[in-house]
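1. Structure of the sequence below:
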Amino acid sequence: MQFAVNYSREAEYLVENSLIDVDLFKCPDFSESLIQKAQEIKPCYIHFGLNAGSRQLNHIDWDQLFKLKQMTQTPYVNVHAVAFCEQYPGMDVLTEEPSHIERIIDAVVNDINKLGEAVGIENVIMENVICRGPGENMFKAIIEPNVLTEIVNRTGCSFLLDIAHAQLSALSLGFNVKDYISRMPITNLKELHITGIQKDKNGRLRDSMPMTENDWDLANWTLNNIKTIEWPEPWVVALEYGGVGQAFEWRSDQKVLIEQVPKLYEMVKTSQ
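-> Presented below is the predicted three-dimensional model:
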């Protein structure tokens, strides 16, 4: 397994000065110049801002996607399985009505198939997102393990497990996160994202935060399942702490990176 960290100015400085070590930078897809800059320090791969189930894939700049994928030798094209509330007016966010759930599955499957036609379905990995429940923007159905498994089975894509997304959903909806993750389509695992869960200044739980004791426990449990060959080995494990832009720069602390990157790097490498 390779080990990556979100690209940030802070991470770039620390890697360039040999204060932390990673195999790759994980870069967003919105700035070609940023990617070129990052590649001067370390190899990079792209995390694409694609959603399946929202009709976004009808408006993709395919030439740019292929350009970035080739430029960085990114092996897979990731896509988030989504069911935004505004797309299903009149439906309860917690709906268990089979016809509603089938509509959601069909929308995601149709989009993933479009992506598969463009890049090859063997190169597509689907990521689990967050559901926080009533009053929020994501239907609970799209984070259900049986729904995610159905989508993987229908399309033939692989799975990107974000354990922080799983943890936020579990905390919001009141279920056991390890049991929840265990019921996901883990046999199709290709990529793993790890990061911390903490409250922001407004008291809202966020991911891409420093790791806490609970986060380390979940990461250790996850990596141990890989080490014992219970789960397939993903091609990369990414620490999704820090980043670029207004949404992430306030949570890109060099001290956190210096403390937590080496610890997770060691955990990843010893789980192989």
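
2. Please make it C-alpha for all contacts and neighbour counts, starting now.
-> Noted.

3. and residue 64, what element?
-> Secondary structure assigned from DSSP states H and E places residue 64 in helix 62-72.

4. which secondary structure elements does that helix contact?
-> Contacts defined by 3 or more CA pairs under 8 Å, 6 or more residues apart in numbering; DSSP states H and E place helix 62-72 against strand 44-47.

5. re the thing from before, what residues does the helix holding residue 64 touch?
-> Contacts to helix 62-72, defined as CA atoms under 8 Å, 6 or more residues apart in numbering, come from residues 29, 32, 43, 44, 45, 46, 75, 77.

6. Contacts for the helix or strand hosting residue 263 next, please.
-> If you go by DSSP H and E, residue 263 is part of helix 254-270. Residues outside helix 254-270 that contact it (CA under 8 Å, 6+ apart) are 1, 3, 5, 10-11, 14, 19-22, 210-211, 220, 223, 237, 239, 241.

7. repeat for stretch 124-144
-> The contact list for stretch 124-144 (CA under 8 Å, 6+ apart) reads 76-86, 92-96, 101, 104-105, 112, 115-116, 147-148, 152, 157-162, 165-166, 168-169, 172-173, 190-191.

8. Weed out the non-buried ones from the residues you listed.
-> With burial judged by 16 or more other CA atoms under 10 Å, the buried subset of these is 76-85, 93, 101, 104-105, 112, 115-116, 147-148, 152, 157-162, 165-166, 168-169, 190-191.

9. To compare against the first, here's the next sequence to fold:
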Amino acid sequence: MKLAVNYSEEAERLVSDSLVEIDLFKCPDFSREWIDHAEKTIPCYIHFGLNAGDRQMDKVNWEKVKELREQSKTPYVNVHAVAFAKDYPNTDIFSTSPSVVNGIVDAVVRDIEIVAEKVGMENVIMENIVCRGQGENTMQAIIDPTIISEIVHQTGCGLLLDTAHAQLTSKCLGYDVKEYISQFPVKQLKELHITGIQADEEGRLRDSMSMTKDDWELARWVMQRIKDGDWQEPWVVSLEYGGVGPKFEWRSDQDVLIEQVPMLCDLVK
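-> Now for the predicted structure:
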């Protein structure tokens, strides 16, 4: 398994100064400048902002996807499995109606098949997102492990497991996070994202934060499942802390990186 960290200027300086050791930077697909910066230090891979389930795949610039993927030698094209409440008007977000569930599954499967036509199904991985419950913008069905497993089974794509997304979902909906994750198609695990979750000033939980005691406990449990052979070993484990742009640059504390990157490295390596 390789170890990656979200690209940030702070992370780049630390790697350049040999204060942290990682294999890769994980870079967003929206800035060639940052990708070029990252690759001057160590290799990077691209995390694509593609959604499967909102019927927008026909608007994707596939030439750009191909170019970025080839430049960085990114092995997989990731998609986020989504079902936005706005696309299912007058429908309870907790609906388990077969017509609603089948509609969600069909929409995600169709979009994944479009991606597969461009890159091959063996190169597509699907990431779990967050569902916070009533009053939010996500249909609960899309985070149901049974439905996630059904989509993976129907398409043959791989799984990108985001533990922070699973933990946020579990805390908001009252699940036991380990039981919840254990129901995912972990035998098809291809990539793993780990980061901390913390409350903002209004008490709303968010991810891409520094790791807390609970986050580390979950990370250790997940890594043990992989090392015991219960789950498939992913090609990369990425610490999704910090980043670039207004949404992430304020939470790119180099002291956090100096402390937590080696801790995750110990778990992964």
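
10. And the TM-score between them?
-> The TM-score (TM-score structural alignment, normalised by the length of structure 2) is 0.99; 269 aligned residues with a CA RMSD of 0.6 Å.

11. rewinding a little: the helix or strand following the helix holding residue 64 of structure 1 vs structure 2, average distance?
-> Later in the chain than helix 62-72 of structure 1, the nearest helix or strand by DSSP H and E is strand 77-81. Following the fit onto structure 2, the mean deviation recorded for strand 77-81 of structure 1 is 0.2 Å by mean CA distance after the TM-score superposition for structure 1.

12. Give me the buried positions along the helix of greatest length in structure 1.
-> Of all segments of type helix in structure 1, defined using DSSP state H, the longest is helix 98-119. Within helix 98-119 of structure 1, the residues that count as buried by 16+ other CA under 10 Å are 101, 104-105, 107-116, 119.

13. Using TSV, lay out the residues you listed together with distance to residue 254 of structure 1.
-> Output for these, formatted as TSV (distance: CA to CA, whole Å):
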residue	distance to residue 254 of structure 1
101	43
104	41
105	41
107	41
108	38
109	40
110	42
111	38
112	37
113	40
114	40
115	37
116	38
119	37
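
14. count of neighbours near the residue nearest to residue 176 of structure 1 when sequence neighbours are not counted?
-> Counting by CA to CA, 6 or more residues apart in numbering, residue 176 of structure 1 lies nearest to residue 170, which is 6.2 Å off, once chain neighbours are set aside. When neighbours are defined as other CA atoms under 10 Å, residue 170 of structure 1 has 20 of them.

15. List the contacts of residue 170 of structure 1.
-> Here residue 170 of structure 1 is in contact with 176, 177, 180 (CA under 8 Å, 6+ apart).

16. any idea which residue sits dead centre in structure 2?
-> residue 162 (4.5 Å; CA atoms, centre = their mean).

17. Can you tell me the SS state at the closest residue to that one other than its chain neighbours?
-> Take residue 162 of structure 2 and drop its neighbours on the chain: the residue closest to it by CA to CA, 6+ apart is residue 193, 4.6 Å away. Put simply, residue 193 of structure 2 is strand when judged by DSSP: H, G, I helix; E, B strand; the rest coil.

18. Residue 43 of structure 2 and residue 22 of structure 2, how far apart?
-> 10 Å (CA to CA, to the nearest Å).

19. whoops, residue 167 of structure 2 was the one
-> From residue 167 of structure 2 to residue 22 of structure 2 the distance is 25 Å (CA to CA).

20. ok, now residue 189 of structure 2?
-> Per CA to CA, residue 189 of structure 2 is found 21 Å from residue 22 of structure 2.

21. out of those two, which sits in the busier spot?
-> Shown here are residue 189 of structure 2 and residue 22; by other CA under 10 Å, residue 189 has more neighbours (21 against 18).
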